[in-house]
Every structure is written in structure tokens, then in C-alpha cells.
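S.K.: here are the coordinates; sequence isn't available:
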């Protein structure tokens, strides 16, 4: 058992809102400030613990079992300083709601590895993910092929977000027709998430799609969650006003899952003033280097070569959890040292199986003006941008949506449902559940792309104008 000194304090009514951590450590004669943990309890009780070394320095590697969603919709991302699990909720089975989430952290704080853990958890739990990696795909490169949709430019991200909003609206209409007021996971639709990494690039002042991006994210946070379409953003911890405007995320974050890694002072002031922390609440700072002792050295005294090595990656506060002022740390995700290519440890965590869900058809969500400008193809580096004088290649079934595959499979005289299912099983694409096929058929009929069933009960393409 660790040699831990523990002091139980009686505090003034309402508890301690502000305290000087360095002064507390000096009072306890502890040079390494990271060894001292202060935690305010309920009412007038607080606890100060002094550890022989920082308890978060030796966390274990993450395991896939940690990341499989439990019966209460949670995954385990790491541990608090006292060994209790750090849990992050992806789904609330009591309300049927997907979550809204945000991860903030400065450069090198461990944000990308935490996003990797969430992505791995989604794949392991059967959750469909549509991912925007706005660092040109570099933040989480191993996600390629492990999520339903992966985009790397701001314009593609806008099309992806439009697709997610359209899916949320489709579900609302469909559920209303069923007489259903809430979301039931996998009946018929899967839990789905849009995840935007490096969201500050999309939402910062001067970004080309800032206003629409803020509107779409806010819409998903407001209405998507009740139909199983959640949204998570990860961003540099600068200032909330840089993320689409002062009120874009405020309401969304207060009831979602918010994680704060190493931060800037401006971000902390904003979080407090926006009510994510009680006004005046104190968080123990997360230093860049844990265990570093600031002291004067003698003239001939040498400092250790590794004294300034960055080692606090993954240390965080779960601001909307049950212990918002208690420091925690994520489990180790992936290799410790940088790899020359894809990280084999992370790839092993993802596993070889195909990701759940279908790719969002980005071109379907372009406006008429955008189609004209792009010559019929997506902009800003998307495949197919601009006119192509060459003959069109054969369609790539692996990149086609279910709706596209259904339309491609239907002959002019139609097919019975059982025959359509057989064609879709044999076309070389991903297996599609019958419920998903039926939902897409209903949507195609509503759009006038498939005729209403006649007395033969065949699924027939709509006649050409």
C-alpha cells in the first residue's frame, strides 16, 4: 500500500473556492507540487493527500475491454488519482439520447490520443462514426478505414455535417410516422456520431465556413441527440469565443461530456464564466512537466537531462463528470515513441473487422451553386473536383451508400424485396440489414426516386421525366 498522508479539513460554509496550491505545498514541505492533491468534498469537508510520487504517472495501457460501451452507455478512458475509473458517456439508455461532447487541450496535451480512444470505442461498440480530421488527416491517421466516413478538409467537413443533420431530420420524420417519441438503439437505426478533430480550424474567426459550421454543430447538439445522432468536437484550448461565437457551444457543452486537458488561462476563465465550473472554483494546474522541482542550484550543481521532458500528456479534468475538480489521466493509447508509419498498437486496438455504418455521400449534400462551381464534384481537394473529360470509371461499390446501391440494383421492371436483398448480398459491397434497406426504400420513395408499390408489390424505379 502506498505511503499516503491524508488530512481531513473542515472548511468554511460552502467549501473552499480558491486556494493557493503552491502555498499549500510549502506549508506541507513538499517540493514536488504534483504529489499534493486537494479535493473539496460535500459541505464543509475537504481532503488533502500527499503521495510519495504523483499517482497518475504510471497508468497502464488501454485495453479494448475498457472501450466497449457498458450497459449504462459508458466507456472507461482512464483513472482518477485514487484509482477509481474515469468514465465517458456515449449513450444514455434511460433517455435514449446520444451525447454532445467536447475535448479541449493545448498542443501536446494528449488530445489526439484521447480522440483515438473514443474512435476505437465506437468501432468496438457498433457505433457509426463520421470523422473530420482537420489536420489533413494527421491527427488520427489510423482511423482511415476504421470509420464509416473520413474527411480531411473544411469543405468536406461541411458536407459531412450537412449529411448528419439530414440524417437526423430523416430519423425524426421516420420516428414520427412510427409513433415513436425517442431513439431505440439499433431499432432500426444505429447510434451515430459526428466527430470533428481540430475543430478550432473550422470554427475560428476568419475560417471560410465558420458560420455554417457553427450552425450545423449547434443543430446536431440540439436535435440530433434525441434521434441517436451525437456530435463530439476536439479543439485547441484557446478561448470559446474562437469556436464559432460566444453562444454557439455554451448550451451544448453544459449538458454534454466536457474534458479539459492542459489548458490556457483564457479558456479557464471562459469555462468558469459560462458555468461549466462553479464561479471561483479552483482546479489544480496541470504542469507541462510533472515532478519538476523548482529550486535554486549551487554553482557546480548539474540538472538532469530529462528534467524538462514533457510527460503530462493525458492528464485532465472531466468537467461534467461526478468529480469535476479531481485530476485524472487517460490510459496509454498506442506506442510511447512516434512511429514511422501507422501505429501498430493502435491498429491492433481497432481490429481488422470493417467499421459499422455506411459512408455519407458528400456530393448529395452540395448545393446547386456548389455543383456548378465545382463542375459537379466536391471542392477543396475532394476527389472528383472539376470537370473530367475522361470516361467515367465503373462505380466503386465500397464507396456507395445504401441508397445508391439500391438504385443501381433495380432494373426497369423492378424487383421483389427478397430478390433485391439477394442482389445487394452479391454486389460486393458491405452487408446491409433488411431494416436499413427498408428505411432507405422509404426515403427514396419520399424523394420520388422509387415508385410507390403497385399490386405486384415490386420495388420499381421512378419513371424518367
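M.R.: It's in. Quick caveat, the model's predicted, so the values are computed rather than measured. Residues are numbered from 1 along each chain as shown.
S.K.: from now on I want contacts and neighbour counts done on CA atoms only, so please keep to that.
M.R.: OK.
S.K.: how many neighbours does residue 370 have?
M.R.: Residue 370 is flanked by 15 other residues according to other C-alpha atoms under 10 Å.
S.K.: so which bits of the helix or strand where it lies are buried?
M.R.: Mapping residue 370 onto the secondary structure by DSSP states H and E places it in helix 368-374. Applying a neighbour-count criterion of 16 or more other C-alpha atoms under 10 Å, one finds 371, 374 buried in helix 368-374.
S.K.: ditto for stretch 19-29
M.R.: Result for stretch 19-29 [16+ other C-alpha under 10 Å]: buried residues 21-22, 25.
S.K.: contact partners of that stretch?
M.R.: 31-33, 36, 282, 284 (C-alpha atoms under 8 Å, 6 or more residues apart in numbering).
S.K.: out of those residues, who's nearest residue 353?
M.R.: Nearest to residue 353 among those is residue 284, at 41.6 Å by C-alpha to C-alpha.
S.K.: sec struct for that closest one, please.
M.R.: coil (DSSP: H, G, I helix; E, B strand; the rest coil).
S.K.: just give the closest residue to it, not the sequence neighbours.
M.R.: Residue nearest to residue 284 in three dimensions, not counting chain neighbours: residue 21, with 7.0 Å by C-alpha to C-alpha, 6 or more residues apart in numbering.
S.K.: go on, residue 151?
M.R.: Spatial nearest neighbour of residue 151, chain neighbours left out: residue 132 (4.8 Å); criterion: C-alpha to C-alpha, 6+ apart.
S.K.: make sure the one you found is indeed in a strand.
M.R.: Yes - note on residue 132: a strand contains this position according to three-state DSSP.
S.K.: in addition, the following structure is provided for comparison:
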């Protein structure tokens, strides 16, 4: 059996109590007589109490919980006899000295110089006990070199060197004479089969400098299988040696592919963690984690990431962690589970959560793709949908509109194209298409003005939806067509949309922008509109121009290239030499494929529900309109009046609209009714017919107006000076 020499160094937790035990008796014995009488007496009492406490601990009468509370319970237990001995020696030196003075201290500490006297015998006995105490504490006081027997290789399973063999290899090739690092010994080895660990100890005064290459060469493993960790001091280091290469060195694993292909140039300073097979895709899923010396995971260019992984855009998904900048999730798929489509599961899937989130499709992880339509505390949340023709944005609009309709939202729809989504038009309380699309925005602006005034009048801080004051949603399809800044109507549209985007959230009005791109020049040049909608709400990005990725600054969209989303799921490679005899396949389109981001939701690759038509789910008998607004009766008149640029009209001096009680027609189509006298004209006609003064009740009987509308009209006419209130409930017309 071979032996090796190792250096044993005490731990600081053992060393400090041992030093105190050795130094305290002579030091306190010499100093106590020199103290003031009161302080000397207090010191003597403390030493006696300490002796009593250590005696109690020695006989096992102190609870383990009390010892553990000190943080060094194991040390106190291991040194209980020496602590008791030290406390008794200290009491012998201190307590009598308080009463007998320096003469006693001199006799006890130096009396051994006169061995024939009584004090000499006492002194010799006291120092003998102190010396024995010091010898017993030597292992806890200083490092020492000892010879140990190395376990034999037969101690463990055959086939690999066990601890005995590990020690011998180390001594022969590393720590022995002629080794790579003489004097740097291996101790404390534990072997778990796949790897073994130990402690490297360097000679005192030197630091451990054993290299991974030396260890790898000695044990015939790659240097990457050897890792080190700092010990308690420079002369100590922990070593771990794997017998098989880590996953990142195996090119057949996800970790190996990442380390070889992605880490060097695409995402430096990162590694994979918890890589595992993803049953949803048949591929791999893993955490991307920043290295210890890297503060955050870098934002990858998705196209470069896909190329490095030797895959395609539809088979790689990367999700930044929504709250931890040091992590992200990578998914490498054999087949995208969204390729076969995600059929619409039914209207029950569109029911908003308590937080106002609705599901619009499903992500590659199997988790539903959600966006927030409203927040119970903050109010309505705006939505931006970007995608070129054929990307599926019409289907997403239809799903969101259906969810809003079934949730009791009043929808105002503007479609300058004129035929974008007839089903959405059927759900709307008011819809205007083609060249009339601006009318919907004028009506939405008038509703916004009303709610601004009501909020100020009622001192309302946060919007609370009720049956009479519902959530509102303004949907603007193909927004670039209505925001042409070169026209007066385009300027008016930009002005209105800016106001709704800035003020609508607190007033319960969602603005849903649908456009082919998010460029400011496609929104009438309004960067404020884009910022308010995207930053303050949800973003759905389908296939569109690659340049759009730089304009979306929402967390989670970093590095996404919407232009790289293919138009089709799969297509045969273009042959090197073309021939008319080669048949062309018609691949399935990727409509509805994209990314969705919303507050509190991870951004992931998703596909919207496949819903050809929402018509079967529309409740024509439950179309909601903003009943809180008296001007709804006059919506068609309001829609005709430009907000800016006509007859000097501006938002501050426009007319006051009254009315109420309108119920939408059951067929969902809203055509302008035949022109009828306005409420103002009807009230003024009453004065012409009946004389100078008339009561409010008579006016109601003659006009048929409801109480709320009549009150608003009378208030407006008095304010304009056309009539005056003679007394409460009685009015007359001014000349």
C-alpha cells in the first residue's frame, strides 16, 4: 500500500478558538492586577462565569440549539475539553490576583524559577498544564505535514482508477519529483464514477498553479474535462475531472452545436443550460445563459442565429426572458407545430381574462399567444398589427374584433380600402368604408371629447366600464391610406389618431392600427402615433419589411426580422439548372405566422387561429354602442363635419352634440337615415308655435325627446344665447 505526504491546514473557525484558549491564561493573568480595581473584579467574575459555562458544556448540559446559534457549534463541541481547561487556568491566574495584586501574578507566572518554594511548585504545575493544553491544540493552530495511506484501486468498481489509483497517478506525474508541479499534492478525493473531485494543496507560501493540460495529460482526458474552483486561500484549490467530455464538446448535442457554431460569432459569452428534447416539436429546447463574466445575453440577429444552427426561419425560435436579462430560451425544431394550422377553437377561447388578455392563437411552445385588450386599472390598451398583403393580418383583426364584440365593446370601424373585412364591419356600432372612412374617425373623436369632458366633470381618474359606458375600440384598417399627409383629410386623420392614441387609454378607448408597416411615413409622418400605440400596448408583427424591426423598441422584439418570415412553409430548393420539365409545388402559405408582444407576455413565434369568417359568431342582437354619449343620435351629422380645416372649425369651438337612446339595427348595417330636424331645431320650433314662455315638460311632450337629451339641448341653447331660463323649468326664446 503506497503512502503520500500531505499538508493539513486548520480552518479559521478551528484556529481562532484555539488561539484564544492558548493566549488567554497567561495574558489575562499578567494584565488583570494592573487594571483598576473595579475593572479587575469584573474581569475575574467573567472568567469564573466562563469556567462555569464551559464546565456545563463539557458535561453536555447546554442545548444543541444554543451551540448551533453561535455558528461554530461543531468547533465548540470538538474543543470542549481544551476550552474548559483554558478557562480553569485563566480563573486560577485572574481571580486570586484581584485580591493579592501583582505579587501573586509574579509568583504564578515566574515562580517556576525557584522550584524549591511553594509558589515555584504551583507555578510549575500551572505552566505544565498550559503546555499540555497547547500541545493538544496544535492541530488546530498550525499546518502540519503527515503521511497517509492511499486507498487501493480495488476499493471501487473496476474499469476506472479509484481514489488510490488517482492519488498514485497524481504523485507520479504532477506532485512528485520530476512531475509537472512538484509539491502540489492532491487530498480529499471523492469519486462518483462520471467524475472525481479533490483538493490541491501547494507548499506554504506558494500558490496553486496546476494546469488543466497537466491534469488532462496525467489522467488521459481532454483539458476541457478539468475545471478548478478557488479554495480558502491561494495555496488551496478544488479540482473536478470528468471522465467523459461535457455536452458542449460533443458535436451531436445541442450544447456542442451551440459552443461550436453559435457562441463564437453570433452570441459570444453564452452557453446552454438544461438542454432537453421538446416533445411539442421533436427538436431541442434549452436556456441560453450568459457566462459569469457577461452581464446580459446579447441580442441575436435571428437570421444569423438560424444560419449558424443550420436550420430555417420557421424552425428556430428565440425568446428573451421578460424579466431576466441573463437568460433566453432557444428552440430548434424538427417540424414547426404551427405548420398544420391552429383551427379556431370557438368563441369561448376569446373570453378576456381578469387582466383583459385575449388569446389570438398559439405559440410554438404550445402556450396560447395572448395580447392585452384592456387593463382593469390602467384602462384600454392600444394594438398595432403590421403585415403585408397575404401575411394574415385580416384574420388577426377579425379575431380581435370578435373578441371585443363578444366582450361587450363598442366598435367604430374605418376601412379606407372598402373591402378589407366585411365581418368586422358587421360587428361595428358604426362603420365607414372607402372615401367615407374619415367619418368613423370624426365620430370617434367626438366620443373622445365627450369622455374627456365627463372625466373632468366627474373627477374620474381611472376608467370603469359599465353597461351604459362600455369599453370602446376604434379599428383603422389599412391606416396608410387614410393618413396621407398631402390631403386635408389625411391631416385630419393624423390629428384624430394622435389624440386617441394619447388620451384614449384613460377613457376606455382602444386604438387598433392595422397597417402594412410601422414607418412614420406610412402613418402620416407621426412618430408620436406609432410610439403611443406600440409602446403603450400590444404589437402583432407578421411578415413585413425587414426595416420594421429597427422601429419596434418593445422588449422581446429585439433582433426579430419580419422580412425573414417566409411566405410559404416549405418549398423545394431552386435547381441549379432550370428545366420546364421540373414540376412546381404549391406550398402552404404562412398566413398568420409572426410574433406577438404585450405587457407581461413573452414574445414568441406564434400563429393566429384559422378563422375563415367570424359571421357565424356575431351576435347581431347584442351590438354595443356608447350609450353614455348623448351625441350618438346625431352620429351621422357629426361624421359629416371635419374636425379641422373647414369653416374655421377647430376642436375648441365645434358644436355641442346632443341626443341619445339609439339602438343599432339588427342587421349590423348602419346607413344614414333620412334627414330629420335636429334636436336644437325641434326645441326652437316649440317656442315659435306656443309663445314666448314654455315649461320643460311641455317641450318634452311636443318634441318627444328623452330627459337626458332635452336637458343637454336646453343647456346648449341657453349657453348660446338663443333662449333663456326665466325660472327653474321655464324657458323663453330671445329676440
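M.R.: Arrived safely, thanks for sending. From a predicted model like this one, the values you see are computed outputs, not experimental measurements.
S.K.: which helices and strands does the helix or strand just after the helix holding residue 370 of the first structure pack with?
M.R.: Where DSSP H and E defines the elements, the next helix or strand beyond helix 368-374 of the first structure is helix 402-409. Judged by 3 or more C-alpha pairs under 8 Å, 6 or more residues apart in numbering; DSSP states H and E, the packing partners of helix 402-409 of the first structure are helix 417-426, helix 434-446.
S.K.: among those helices, which is the most enclosed?
M.R.: helix 434-446 (a mean of 16; mean count of other C-alpha atoms under 10 Å).
S.K.: which residues does that helix contact?
M.R.: So helix 434-446 of the first structure is in contact with 170, 188-189, 402-403, 406, 421, 450-452, going by C-alpha under 8 Å, 6+ apart.
S.K.: weed out the non-buried ones from these.
M.R.: 188-189, 402-403, 406, 421, 450-452.
S.K.: and of the residues you listed, the nearest to residue 346 of the first structure?
M.R.: For those, the nearest to residue 346 of the first structure is residue 189 (27.9 Å; C-alpha to C-alpha).
S.K.: and the alignment partner in the second structure of that closest one, which helix or strand is it part of?
M.R.: Taking TM-score structural alignment as the criterion, the aligned counterpart of residue 189 of the first structure in the second structure is residue 469. Using DSSP H and E, residue 469 of the second structure falls within no helix or strand.
S.K.: if we can go back for a sec, closest to residue 213 of the first structure out of the helices and strands packed on helix 402-409 of the first structure?
M.R.: Relative to residue 213 of the first structure, the nearest member of these by C-alpha to C-alpha is helix 434-446, separated by 25.5 Å.
S.K.: so who does the aligned partner of residue 497 of the second structure in the first structure touch?
M.R.: Using TM-score structural alignment as the criterion, residue 497 of the second structure maps onto residue 217 of the first structure. Taking C-alpha under 8 Å, 6+ apart, we find residue 217 of the first structure in contact with 161, 231.
S.K.: so how far is residue 123 of the first structure from the closest residue to residue 354 of the first structure other than its chain neighbours?
M.R.: Leaving aside its sequence neighbours, residue 354 of the first structure sits nearest to residue 146 (C-alpha to C-alpha, 6+ apart; 6.7 Å). To residue 123 of the first structure, residue 146 of the first structure is 7 Å away according to C-alpha to C-alpha, to the nearest Å.
S.K.: find residues that contact each of the two.
M.R.: By C-alpha under 8 Å, 6+ apart, the residues touching both residue 146 of the first structure and residue 123 are 350, 355.
S.K.: buried ones in stretch 102-116 of the first structure, by neighbour count?
M.R.: In stretch 102-116 of the first structure, counting by 16+ other C-alpha under 10 Å, buried: 102-106, 109-116.
S.K.: that older thread, how close does the residue nearest to residue 151 of the first structure get to residue 152 of the first structure?
M.R.: Note on residue 132 of the first structure: its distance to residue 152 of the first structure, by C-alpha to C-alpha, is 6 Å.
S.K.: what's the closest of the buried residues of stretch 102-116 of the first structure to residue 174 of the first structure?
M.R.: Nearest member of those to residue 174 of the first structure, counting by C-alpha to C-alpha, is residue 102, at 28.8 Å.
S.K.: that closest one touches residue 237, doesn't it?
M.R.: No - between residue 102 of the first structure and residue 237 there is no contact under C-alpha atoms under 8 Å: 10.6 Å.
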